[in-house]
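Visitor: predicted model follows, preceded by the sequence.
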Amino acid sequence: MNEAEFLAEAEATLLALEDAIDECEGALDFESSSGILTIDCEDTDTQVIVSRQLAMQQIWVAAKSGGFHCQWDDGQWRCTTTGESLHELLNRVLTEQSDGPITL
């Protein structure tokens, strides 16, 4: 994947996450700026940070449970340590940091 392709995929992913958060039933809010999506878990006053990392061509997730790196693999972002898709990973860490289940 070249730099332009990475930026396009990462931007599309972050925008899709914003839409999913808007539609989510959970107590979530977000702020987005310059390739960094800050997701606020309002019921527990915690955050999950999702950011694009151009040099590594990865999307990184920072949560209370740790840091995770997602690599583009066969048409989706996949966590390099857990094997979860980015959406599976976010559903898990957001549920862990919220008072109820979260499904994006």
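Guide: The structure has been received and is ready for your questions.

Visitor: rest of the way, CA atoms for contacts and neighbours
Guide: OK.

Visitor: for this protein, longest helix please?
Guide: Using DSSP state H, we find that the single longest helix of the chain is helix 3-23.

Visitor: contacts for that one?
Guide: Helix 3-23 has contacts (CA atoms under 8 Å, 6 or more residues apart in numbering) with Leu28, Asp29, Phe30, Gly35, Leu37, Arg52, Leu54, Gln57, Ile59, Leu104.

Visitor: and what of stretch 25-35?
Guide: Residues contacting stretch 25-35 (CA under 8 Å, 6+ apart): 11, 14, 18, 21-22, 37-43, 51-52, 98, 100-102.

Visitor: try stretch 64-71
Guide: Outside stretch 64-71, the residues that touch it by CA under 8 Å, 6+ apart are 48, 57-62, 77-81, 85-86, 93, 97.

Visitor: please compare the first structure with the one that follows:
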Amino acid sequence: MTDLEFLDRAELLLKAVELACDRINDDGDADIDNQRVGGMITLTFENKSQIIINLQKPLHEVWLAARSGGYHFKFDGQHWADTKGQGEFFERLSKDASTQTGLALTFQA
């Protein structure tokens, strides 16, 4: 994957996260503050816990940091897959956001 291909794919992922936050805020009881600065999004929940998503351009990875730990994802041609085989990006984000808020939250591409 070239640098430009990575940036295009990563931008789609970040935009999907932002749109999912808007949808979740509009449709449910969650209040997610999503702050984007360049290639990093910080999700802050009502209980002040956070999830941070940022791009690692030299590695062509997206990193996710949550209470449960830190995860690295690479695009496998179809999905952003965990580099240690622990699942797909949006599954991980949904699981961690749900755990941290106590609400059933779903993020998807």
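Guide: That came through fine. Worth saying up front: this structure is predicted, and the values here are computed from it rather than measured.

Visitor: any chance you could compute the TM-score here?
Guide: The TM-score (TM-score structural alignment, normalised by the length of structure 1) is 0.93; 103 aligned residues with a CA RMSD of 1.1 Å.

Visitor: and the helices in structure 2?
Guide: Read by DSSP H, structure 2 holds these helices, from start to end of the chain: 3-27, 89-101.

Visitor: thinking again about what came up before, just flag the most distant two among the contacts of stretch 64-71 of structure 1.
Guide: Greatest spatial distance among these (CA to CA): Gln57 and Gln97, at 26.7 Å.

Visitor: thinking again about what came up before, now the buried members of the contacts of helix 3-23 of structure 1.
Guide: Burial by neighbour count, 16 or more other CA atoms under 10 Å: within the contacts of helix 3-23 of structure 1 this picks out Leu28, Phe30, Gly35, Leu37, Arg52, Gln57, Ile59, Leu104.

Visitor: which non-adjacent residue is nearest the first one?
Guide: Among residues not flanking Leu28 of structure 1 along the chain, Cys41 sits closest, at 5.0 Å (CA to CA, 6 or more residues apart in numbering).

Visitor: most neighbours, which of the contacts of stretch 64-71 of structure 1?
Guide: When neighbours are taken as other CA atoms under 10 Å, the top entry among the contacts of stretch 64-71 of structure 1 is Ile59 (25 neighbours).

Visitor: so it sits right up against Leu37, yeah?
Guide: No - taking contacts as CA atoms under 8 Å, Ile59 of structure 1 lies outside contact range of Leu37: 10.7 Å.

Visitor: find residues that contact each of the two.
Guide: Shared contacts of Ile59 of structure 1 and Leu37 (CA under 8 Å, 6+ apart): Val50, Ser51.

Visitor: give me the stretch of structure 1 that stretch 91-101 of structure 2 matches.
Guide: Here stretch 91-101 of structure 2 aligns to structure 1 at residues 88-98, judged by TM-score structural alignment.

Visitor: nope, stretch 67-78 of structure 2 is what I was after
Guide: With TM-score structural alignment as the criterion, stretch 67-78 of structure 2 aligns to 64-75.
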